[in-house]
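>>> take a look and give me a structure for this.
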Amino acid sequence: MQVVYARCAGLDVHKKTVSACISVCAAEGGKQQQMRVFGTFTSDLLALADWLKEHGVTHVAMEATGVYWRPVWAVLEGQFEQMLVNPQHIKAVPGRKTDAKDCEWIADLLQHGLLKGSFVPPAPIQDLRDLTRYRAELRQSQNRVANRIQKFLEQANLKLSSVASNALGVSGRRMLEAIIAGQQDPEQLAKLARGRLKSKIPELEQALEGRVRDHHRFLLGEFLDEWEALGERIARLEAEIDRQIRPFEPAVTLWQTIPGVDRVTACNLVAEVGVDMNRFPTAQQLASWAALCPGNHESAGKRKSGRTRDGNKWLRRSLCQAAWAVTRKKNCYLSAQFKRLAARRGVKRAVMAVAHTMLIIGYHMLKNGRGYCELGGNYLELINKNHLQRYYVKRLQRLGLTVTIEPVPEAV
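Next comes the predicted model:
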């Protein structure tokens, strides 16, 4: 086979060791290979980099093994052309599974140009990605604690959530703190209401008449402290995200022009796909990487399954949340697309399709530097205007009606 890279190396990365194989093709057609095993301490990785440079290696490939590849990538970055490869794409021949054979196999595949690299964002985007993912995890933890508080209130027969839309709002927290402090009089608790909740004081008095024991007070205090502590951590994290997102503020602004995308979602999208769309040759390849398009499973001319792959769950979650939000918009192309597909294919497929469309739109916006252009809620109807007109005329004629069509005069 044709040799693409004359001097390259394959790395088999583990927690404690890195097996490396250097493959060098001579001008007369011979091949030389050398193998060594290095540790994963920083000094060992620096020795690995020196060894690769000593033999004139230009390209390095490694498997995406958990998080163990990241320190190796960081040490070698800027010194070699690196390629991170999906382990499923480089499975060796069965029966020859050793670390030495693995790194040799990776080097051979790389040398002949048979590897396809995964998307690895630059270090600032990786740092931002860590922060946004951690924020999502903290919000999930806070929601779990809020659900636990609600469940415990029901055990004490305190029906606060039946009256207040947010049991952990300002008024709700004041009431909970008073209950934890020992207050049992429903009238006194109801007087702690603020804002529009003051109009529901009679209902609050009934809802706050429960059977609260010291056991309930103790655990409610623990749950409320945990909920507030998580809120403080989220606030600190958001301040750090705002600081690190400043160099990418133009991209965040572009994402926010799409209906349904708020600042939190825009920051998540920047952290997941980056700002350089040249890493993806086409918008369709970006959608395939994100697993927001139908899968391909065809054999003997039969399409067996179109199920989507797992892909990037963080990116999919953000886009699907934005897609759900945009379904409530009026006179909006994306909302019209959702309603059109949901009637035929169901809401879940429709949401996935809208998320796919939003990702395609974002790709072109970041590539061209232009914001979202709204097409209008009737755009899809105007494409097939005559067909739609004939369809409704026939339906009315089937009802025994005579239909006369006159265009509406344009406003002067």
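>>> okay, CA-based contacts and neighbour counts for the rest of this
Noted.
>>> wait, a helix at F38?
No: with DSSP: H, G, I helix; E, B strand; the rest coil as the criterion, F38 is located in strand rather than a helix.
>>> that one reaches T17, doesn't it?
Yes: counting by C-alpha atoms under 8 Å, T17 is a contact partner of F38 at 5.6 Å.
>>> so how far is stretch 261-281 off the chain centroid?
10 Å (C-alpha atoms, centre = their mean, to the nearest Å).
>>> how about stretch 131-148?
Worked out by C-alpha atoms, centre = their mean, stretch 131-148 lies 15 Å from the chain centre.
>>> contact partners of it?
168, 223, 226-227, 230-231, 234, 237-238, 241, 267-268, 271, 314 (C-alpha atoms under 8 Å, 6 or more residues apart in numbering).
>>> recalculate using a threshold of 6 Å.
227, 268 (C-alpha atoms under 6 Å, 6 or more residues apart in numbering).
>>> quick one: buried residues of it?
For stretch 131-148, the buried set under the neighbour-count rule, 16 or more other C-alpha atoms under 10 Å, comprises 131-132, 135, 138-139, 142, 145-146.
>>> before we move on, what about stretch 253-270?
254-262, 265-270.
>>> out of those residues, which is nearest to A290?
L269 (11.3 Å; C-alpha to C-alpha).
>>> and after whatever helix or strand that closest one lives in, which helix or strand comes next?
Here L269 sits within helix 263-273, counting by DSSP states H and E. Following helix 263-273 in sequence order, the next helix or strand is helix 283-289 (DSSP H and E).
>>> after that following helix, which helix or strand is next?
Taking DSSP H and E, what comes next after helix 283-289 is strand 297-299.
>>> what does that next one contact?
Against strand 297-299 from outside (C-alpha under 6 Å, 6+ apart): 304-305.
>>> ok, now with 8 Å
The contact list for strand 297-299, computed with C-alpha under 8 Å, 6+ apart, reads 303-306.
>>> same deal with stretch 269-281?
119, 121, 125-126, 128-129, 132, 248, 251-252, 286, 314-315, 318-319, 363, 366-367.
>>> hang on, C8 is in a strand, isn't it?
Yes: judged by three-state DSSP, C8 forms part of a strand.
>>> what subset of the contacts of stretch 269-281 is buried?
121, 125, 128-129, 132, 248, 251-252, 286, 314-315, 318-319, 363, 366.
>>> of those residues, which belong to helices?
Here DSSP state H is the test, and the buried ones among the contacts of stretch 269-281 give 125, 128-129, 132, 251-252, 286, 314-315, 318-319, 363, 366 as lying in helices.
>>> can you put those residues in CSV and add distance to A100?
Compiled in CSV, those are given as follows (distance: C-alpha to C-alpha, whole Å):
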residue, distance to A100
I125, 33
L128, 36
R129, 33
T132, 38
A251, 44
V252, 45
L286, 34
W314, 35
L315, 36
S318, 41
L319, 42
Y363, 41
L366, 43
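>>> E187 reaches M175, doesn't it?
No: E187 is beyond contact range of M175, at 11.1 Å (criterion: C-alpha under 8 Å).
>>> how about this one, so we can line them up?
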Amino acid sequence: MLLGTVDHLTAQIDELDRLIARMLEEITAPPGGTGTGDEAAAVSARALAEKLDAVPGIGPATAQIILAEIGADMSRFPTPEHLVSWAKLCPGTIQSGAKNSAGPAGQGNPWLKGALGEAANAAARTDTFLGARYRRIVKRRGHAKALVAVARSILVIAWHLINDPDASYQELGANWHRRHLDPARKTRDLVRQLQALGHEVALTPASA
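Next up is the predicted model:
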């Protein structure tokens, strides 16, 4: 009896997979960018799902959920920031007098946020740009806020991949932040840390 139940559920899963594949074939995205000729051809949702699957943390199922929730037409989101705001992954600001502080991002689309949360959690464990981003933020903001930041980055990447038919995911590498760190900003941060500990800091240029 138990084996019969397993066979029945397996058949249902296979049927759902077939339905999802058929729906992906039927969904197309309008031309993106300013290209002509082949570049202006409609892009199938299946092709978009394969592009999203290349992003660390995103698997085939997650790619399908993202496309199902935000669609394949980015014309209603003129910029990535519009999509991030719609998804409620952009923290609000709480103002009290002259003081501003970050507030909750809001509820947003629960299916999309759930999929992005799983993707961010998976990406955080990788030796990639997104994984390094998580490790940088978690040190000062905590696990939850670091995951939200990575989820926001994944959604921005998804916008570019869907909006531009020629775009493909390019891994920047886990050491990207270190290679592109602004020395002046790093210096200011270190000076503030020393001053917070009660030290007086006088900067002098290094000798040639």
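>>> just the ones in helices among the buried ones among the contacts of stretch 269-281 of structure 1 now: which is nearest A350 of structure 1?
Looking across those and measuring by C-alpha to C-alpha, the closest to A350 of structure 1 is L319, at 12.6 Å.
>>> what residues are up against whatever residue of structure 2 lines up with the closest one?
Residue correspondence to structure 2 (TM-score structural alignment): L319 of structure 1 is matched to L116. Residues near L116 of structure 2 by C-alpha under 8 Å, 6+ apart: 62, 66, 151, 154-155.
>>> pull out the buried positions in the longest helix anywhere in structure 2.
The longest helix of structure 2 (DSSP H) is helix 2-26. For helix 2-26 of structure 2, a neighbour-count test (16+ other C-alpha under 10 Å) marks L24 as buried.
>>> now swap in stretch 287-296 of structure 1 and tell me
Here stretch 287-296 of structure 1 shows 287-293 as buried, counting by 16+ other C-alpha under 10 Å.
>>> next one: stretch 270-277 of structure 1
Buried, per 16+ other C-alpha under 10 Å, within stretch 270-277 of structure 1: 270-275, 277.
>>> in structure 2, what range does it match?
The aligned range for stretch 270-277 of structure 1 is 67-74, by TM-score structural alignment.
>>> of all the buried residues of stretch 131-148 of structure 1, which two lie farthest apart?
Going by C-alpha to C-alpha, the pair spanning the buried residues of stretch 131-148 of structure 1 furthest: L131 and A146, at 22.4 Å.
>>> before we move on, the earlier item: let's have the contacts of strand 297-299 of structure 1 in JSON lines, adding distance to Q150 of structure 1 and neighbour count.
Below are these laid out as JSON lines (distance: C-alpha to C-alpha, whole Å; neighbours: other C-alpha atoms under 10 Å):
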{"residue": "R303", "distance to Q150 of structure 1": "48", "neighbour count": "10"}
{"residue": "K304", "distance to Q150 of structure 1": "45", "neighbour count": "11"}
{"residue": "S305", "distance to Q150 of structure 1": "42", "neighbour count": "11"}
{"residue": "G306", "distance to Q150 of structure 1": "40", "neighbour count": "12"}
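>>> any idea which of those is closest to A74 of structure 1?
Of those, the one sitting nearest to A74 of structure 1 (C-alpha to C-alpha) turns out to be G306, at 37.0 Å.
>>> who are the contact partners of the closest one?
294-297.
>>> how about A350 of structure 1?
A350 of structure 1 neighbours (C-alpha under 8 Å, 6+ apart): 337-339, 341-342.
>>> rerun that using 7 Å as the cut-off
338, 341-342 (C-alpha atoms under 7 Å, 6 or more residues apart in numbering).
>>> most neighbours, which of these?
F338 (26 neighbours; other C-alpha atoms under 10 Å).
>>> surely that residue and H356 touch.
No: under the criterion of C-alpha atoms under 7 Å, F338 of structure 1 makes no contact with H356, lying 11.5 Å away.
>>> quick check, nearest of the buried residues of stretch 253-270 of structure 1 to S43 of structure 1?
Closest to S43 of structure 1, out of all of the buried residues of stretch 253-270 of structure 1 and judged by C-alpha to C-alpha, is V270, at 33.7 Å.
>>> what's the spacing between the residue nearest the centre of structure 2 and I65 of structure 2?
The residue lying closest to the centre of structure 2 (C-alpha atoms, centre = their mean) is I154, at 1.1 Å. Taking C-alpha to C-alpha, to the nearest Å as the criterion, I154 of structure 2 is separated from I65 of structure 2 by 13 Å.
>>> with H180 of structure 2 instead?
33 Å.
>>> ok, now K145 of structure 2?
22 Å.
>>> the equivalent of the residue nearest to the centre of structure 2 over in structure 1 in helix, strand or coil?
In structure 1, the residue paired with I154 of structure 2 is M358, using TM-score structural alignment. Recorded secondary structure, M358 of structure 1: helix (three-state DSSP).
>>> and Q195 of structure 2, how many neighbours?
12.
>>> residue in structure 1 matching it?
That one, Q195 of structure 2, aligns with nothing by TM-score structural alignment.
>>> just the element for Q195 of structure 2, please.
Per DSSP H and E: helix 183-196 holds Q195 of structure 2.
>>> can you point out the buried residues in that helix?
V191.
>>> now the equivalent of A132 of structure 2 over in structure 1. Nearest residue, chain neighbours left out?
Superposed on structure 1 with TM-score structural alignment, A132 of structure 2 falls opposite A336. Once flanking residues are discounted, A336 of structure 1 sits nearest to G377: 5.4 Å by C-alpha to C-alpha, 6 or more residues apart in numbering.
>>> before we move on, what SS does the aligned partner of T308 of structure 1 in structure 2 have?
In structure 2, the residue matched to T308 of structure 1 (TM-score structural alignment) is A105. What three-state DSSP gives for A105 of structure 2 is coil.
>>> which residues are in contact with A105 of structure 2?
So, once contact is read as C-alpha under 7 Å, 6+ apart, A105 of structure 2 ends up touching 88-92.
>>> between those, which sits nearest R125 of structure 2?
Closest to R125 of structure 2, out of all of the contacts of A105 of structure 2 and judged by C-alpha to C-alpha, is L89, at 20.7 Å.
>>> what's the closest one aligned with over in structure 1?
So L89 of structure 2 corresponds to L292, using TM-score structural alignment.
>>> does the aligned partner of R178 of structure 2 in structure 1 count as helix, strand or coil?
Superposed on structure 1 with TM-score structural alignment, R178 of structure 2 falls opposite E381. Counting by three-state DSSP, the backbone at E381 of structure 1 sits in helix.
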